[in-house]
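Colleague: here are the coordinates; sequence isn't available:
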């Protein structure tokens, strides 16, 4: 396996002066190393990957220097617009080094939402006409970095390093994400699931959906929640569509801070549509916990002012079980859209499993629950 510190130092010696992106579990060691070793002004954890490409472009425009953008390969979709209309050699010719975690690589076992993305990742880079080099634990790292940098300098356009699973050795960050709460996410979810009863629930990707699934099993209840195993940032829009489709049923969106920040433009759209049956639960631990615990900026966002300014009718903020119960009673008397921010701490149990059902089976179970009592005609 390769040393994150050596990789980082090699990039810095080659003139990479700014790092930006969205954390990925395959790159967790690199992300943690960057967070530790970079000055605050030289590392930006962005809301989404497209933001990072644009930020890297702006840095190059003002300095003539090159930035590195890290991401999971699923984030390539968020980058297509700026990669083809901003940094492309046929437009502004802006070099950006892409460091991409290769989830779902063919022949490497992974979760369902990563399989197709992994299979088409190389095709996507070829279609985008972005040269790339594959990095694994046995690769001559310095040679790969040099080849990528040579391409950046020669073509004045993006180049990519595609990182295989288990390429980098673990790196423990000295940075700690702290939120003023002792509440575990799973305990908060257990409370909400009991309160929600027959409501329709849409849960965000990562550990939130895994915990919802595990809790339903522990309660010996049917799976009736839509577990958004991919599509980070789009949970609230899925929930809005459900709320518009079944206005007579209450819809609970279980969102995370990283997810909400990724596509925050959904919030004013929800506010403008005024779905009276919509409760937006923000589980805020100030971290990208499912991919390594890197910090988000959510601990500095005034979600009360944000949600109310965007058209939400009421907002409550809690940090314990009693607070959830009190807020739920209060919000239950109001018409939506409503926001409940639940401040939680980072961490999950070590034996947390993954859904044993397929995404298609989960979809069918959710649709059956959603259509209970529907009048057809």
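Modeller: Cool, the structure landed. Treat the numbers as computed from the prediction; the structure is a model and nothing was measured.

Colleague: okay, CA-based contacts and neighbour counts for the rest of this
Modeller: Noted.

Colleague: quick one, helices of this protein?
Modeller: Assigned by DSSP state H, the chain shows helices spanning 4-13, 28-37, 49-63, 76-85, 112-127, 141-155, 185-196, 207-218, 235-245, 257-262, 266-273, 303-309, 321-331, 359-370.

Colleague: Show me what stretch 31-46 is in contact with.
Modeller: 4-5, 8, 17-24, 52, 171-175, 294-296 (Cα atoms under 8 Å, 6 or more residues apart in numbering).

Colleague: rewinding a little: got the helices of the chain as TSV, with distance to residue 102 and mean neighbour count columns?
Modeller: Output for these, formatted as TSV (distance: least, Cα to Cα, whole Å; neighbours: other Cα atoms under 10 Å):
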stretch	distance to residue 102	mean neighbour count
helix 4-13	16	16
helix 28-37	13	22
helix 49-63	15	20
helix 76-85	11	16
helix 112-127	6	16
helix 141-155	16	16
helix 185-196	28	17
helix 207-218	20	20
helix 235-245	23	21
helix 257-262	20	23
helix 266-273	28	18
helix 303-309	34	16
helix 321-331	39	15
helix 359-370	21	16
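
Colleague: Got another one to weigh against that:
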């Protein structure tokens, strides 16, 4: 395995000063080491991968130094526009080093949302004419390859990529982990909230552990899953999915269960929700201030005023709750409030080690959900 401290030192010795991007589970040990060893202005956890490329471009313009942008391969989609129309050699020709976690690598078992992305990761880079290497998993060879690709990146003044396979990096535990002392875990808050909803309520839940917890809660309560759309991928798009449903099904109560990282990733979506003002839409943001699913790196969830942002975008009502009593106090009106409503539910960073995954496929989830909407 590759030692993350040696990789970091090699990048720094090559002149890299800035790291920016969105954390990924395959990169979590590297991202943790970067977080512990770089200040906040030189390790910027960006809203999304496209924004990270923009930050990297600005850094290069100001310093002439090669920046690193880290991401899961699913984030390539967010980054395509600035990679092609900003830093590409036929536009401004800027050296940016991409470090990409290869989820869904062909021949390696992974979750359904990663399979297609894994298949097309290398073809996508080739289509964009971005030179790449797959990082070897032994220190000496890996560090030499990194040094060589940084040199090529500088020389050619264009983006290059390092692809990271599963289990490439040695273990490193984040020391400067985001913590908070809110009384409820996300799963505890989810359980209280779901029990307060009308039986016919429709839920669109965000990617990550929240959807997994919702699936297991339905199992524990012996309830069907047909009222829940589990957005297993597409981070940041659950609120838009919920909006599309709410506009076409005004007779149904639609809940979007979102996360702070996902909310921030495509925050512009809430301007559409506010402008179109569906009365039947309730947007719940479970905010723990961290990218918990991919290593616990901090988000800006507690550094921004989510309720004020939603209110400024036209949400009819916004509120923040943190306790069981506050959630239960909402149960009398959460099913009748005129939307769009945003509820920020602040929770502590905590999840079960034995948390399972949905036992239905995305296609089965879609079909059962659509049947429920028709009825």
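Modeller: Perfect, I can see it now. What you see is a predicted model; the values in this text were computed from it and never measured.

Colleague: Superposed, what's their TM-score?
Modeller: The TM-score (TM-score structural alignment, normalised by the length of the second structure) is 0.97; 372 aligned residues with a Cα RMSD of 1.0 Å.

Colleague: Among the contacts of stretch 31-46 of the first structure, name the buried ones.
Modeller: 4-5, 8, 17-24, 52, 173, 294-296 (16 or more other Cα atoms under 10 Å).

Colleague: before we move on, back to that, export the helices of the first structure to JSON lines and tack on distance to residue 341 of the first structure?
Modeller: Shown next, in JSON lines, are these (distance: least, Cα to Cα, whole Å):
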{"stretch": "helix 4-13", "distance to residue 341 of the first structure": "35"}
{"stretch": "helix 28-37", "distance to residue 341 of the first structure": "27"}
{"stretch": "helix 49-63", "distance to residue 341 of the first structure": "25"}
{"stretch": "helix 76-85", "distance to residue 341 of the first structure": "26"}
{"stretch": "helix 112-127", "distance to residue 341 of the first structure": "28"}
{"stretch": "helix 141-155", "distance to residue 341 of the first structure": "43"}
{"stretch": "helix 185-196", "distance to residue 341 of the first structure": "11"}
{"stretch": "helix 207-218", "distance to residue 341 of the first structure": "15"}
{"stretch": "helix 235-245", "distance to residue 341 of the first structure": "14"}
{"stretch": "helix 257-262", "distance to residue 341 of the first structure": "10"}
{"stretch": "helix 266-273", "distance to residue 341 of the first structure": "14"}
{"stretch": "helix 303-309", "distance to residue 341 of the first structure": "8"}
{"stretch": "helix 321-331", "distance to residue 341 of the first structure": "9"}
{"stretch": "helix 359-370", "distance to residue 341 of the first structure": "25"}
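
Colleague: closest one to residue 93 of the first structure among those helices?
Modeller: helix 141-155 (7.7 Å; Cα to Cα).

Colleague: packing partners for that closest one?
Modeller: Packing contacts for helix 141-155 of the first structure, counted by 3 or more Cα pairs under 8 Å, 6 or more residues apart in numbering; DSSP states H and E, involve helix 4-13, strand 96-101, strand 132-135, strand 159-163.

Colleague: So which of these is nearest residue 288 of the first structure?
Modeller: strand 96-101 (15.5 Å).

Colleague: Figure out how far that closest one is from the centre of its chain.
Modeller: 17 Å (Cα atoms, centre = their mean, to the nearest Å).

Colleague: how many degrees apart are it and helix 76-85 in direction?
Modeller: 160 degrees (axes from the mean of the first three to the mean of the last three Cα atoms, to 10 degrees).

Colleague: Now strand 96-101 of the first structure on the second structure. Mean distance?
Modeller: Here strand 96-101 of the first structure, set against the second structure after superposition, deviates by a mean of 0.2 Å using mean Cα distance after the TM-score superposition for the first structure.

Colleague: residues making contact with that strand?
Modeller: 24-27, 53, 56-57, 66-73, 87, 148-149, 152, 157-165.

Colleague: What span of the second structure is that strand aligned with?
Modeller: Aligned using TM-score structural alignment, strand 96-101 of the first structure spans residues 96-101 in the second structure.

Colleague: quick one: contacts for residue 146 of the first structure?
Modeller: residue 14.

Colleague: likewise residue 131 of the second structure?
Modeller: Counting by Cα under 8 Å, 6+ apart, residue 131 of the second structure touches 125, 159-161.

Colleague: what do you get for residue 135 of the first structure?
Modeller: Applying Cα under 8 Å, 6+ apart, the residues near residue 135 of the first structure are 141, 144, 161-164, 167.

Colleague: change it to 7 Å
Modeller: 161-164 (Cα atoms under 7 Å, 6 or more residues apart in numbering).

Colleague: preserved in the second structure, out of the residues you listed?
Modeller: With both residues aligned by TM-score structural alignment, their matches' Cα atoms under 7 Å as the criterion, the subset of the contacts of residue 135 of the first structure whose aligned partners also touch in the second structure is 161-163.

Colleague: Please indicate which of those residues are buried?
Modeller: Here, 16+ other Cα under 10 Å leaves 161-163 buried among these.

Colleague: Can I get those in a markdown table including distance to residue 207 of the first structure?
Modeller: Below are those laid out as a markdown table (distance: Cα to Cα, whole Å):
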| residue | distance to residue 207 of the first structure |
| --- | --- |
| 161 | 28 |
| 162 | 25 |
| 163 | 23 |
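
Colleague: right, so of the helices and strands packed on helix 141-155 of the first structure, which gets closest to residue 278 of the first structure?
Modeller: strand 96-101 (35.1 Å).

Colleague: Look up how far residue 344 of the first structure lies from residue 285 of the first structure.
Modeller: Residue 285 of the first structure sits 5 Å away from residue 344 of the first structure, going by Cα to Cα, to the nearest Å.

Colleague: ok, now residue 165 of the first structure?
Modeller: 30 Å.

Colleague: And the two? Which one has more around it.
Modeller: With neighbours defined as other Cα atoms under 10 Å, residue 165 of the first structure and residue 344 compare such that residue 344 has more, 25 against 17.

Colleague: Can you tell me what residue 238 of the first structure aligns to in the second structure?
Modeller: In the second structure, residue 238 of the first structure lands on residue 241 (TM-score structural alignment).

Colleague: quick one: contacts for residue 20 of the second structure?
Modeller: 43-46, 52, 68-70.

Colleague: I'd like the residues you listed laid out as TSV, including distance to residue 210 of the second structure.
Modeller: What follows is the contacts of residue 20 of the second structure, written out as TSV (distance: Cα to Cα, whole Å):
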residue	distance to residue 210 of the second structure
43	27
44	25
45	21
46	21
52	25
68	30
69	27
70	24
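
Colleague: what's the burial count for the residue lying closest to residue 319 of the second structure once chain neighbours are set aside?
Modeller: Spatially, and ignoring its direct neighbours in sequence, residue 319 of the second structure is nearest to residue 343 (5.1 Å; Cα to Cα, 6 or more residues apart in numbering). For residue 343 of the second structure, the tally of surrounding residues (other Cα under 10 Å) stands at 21.
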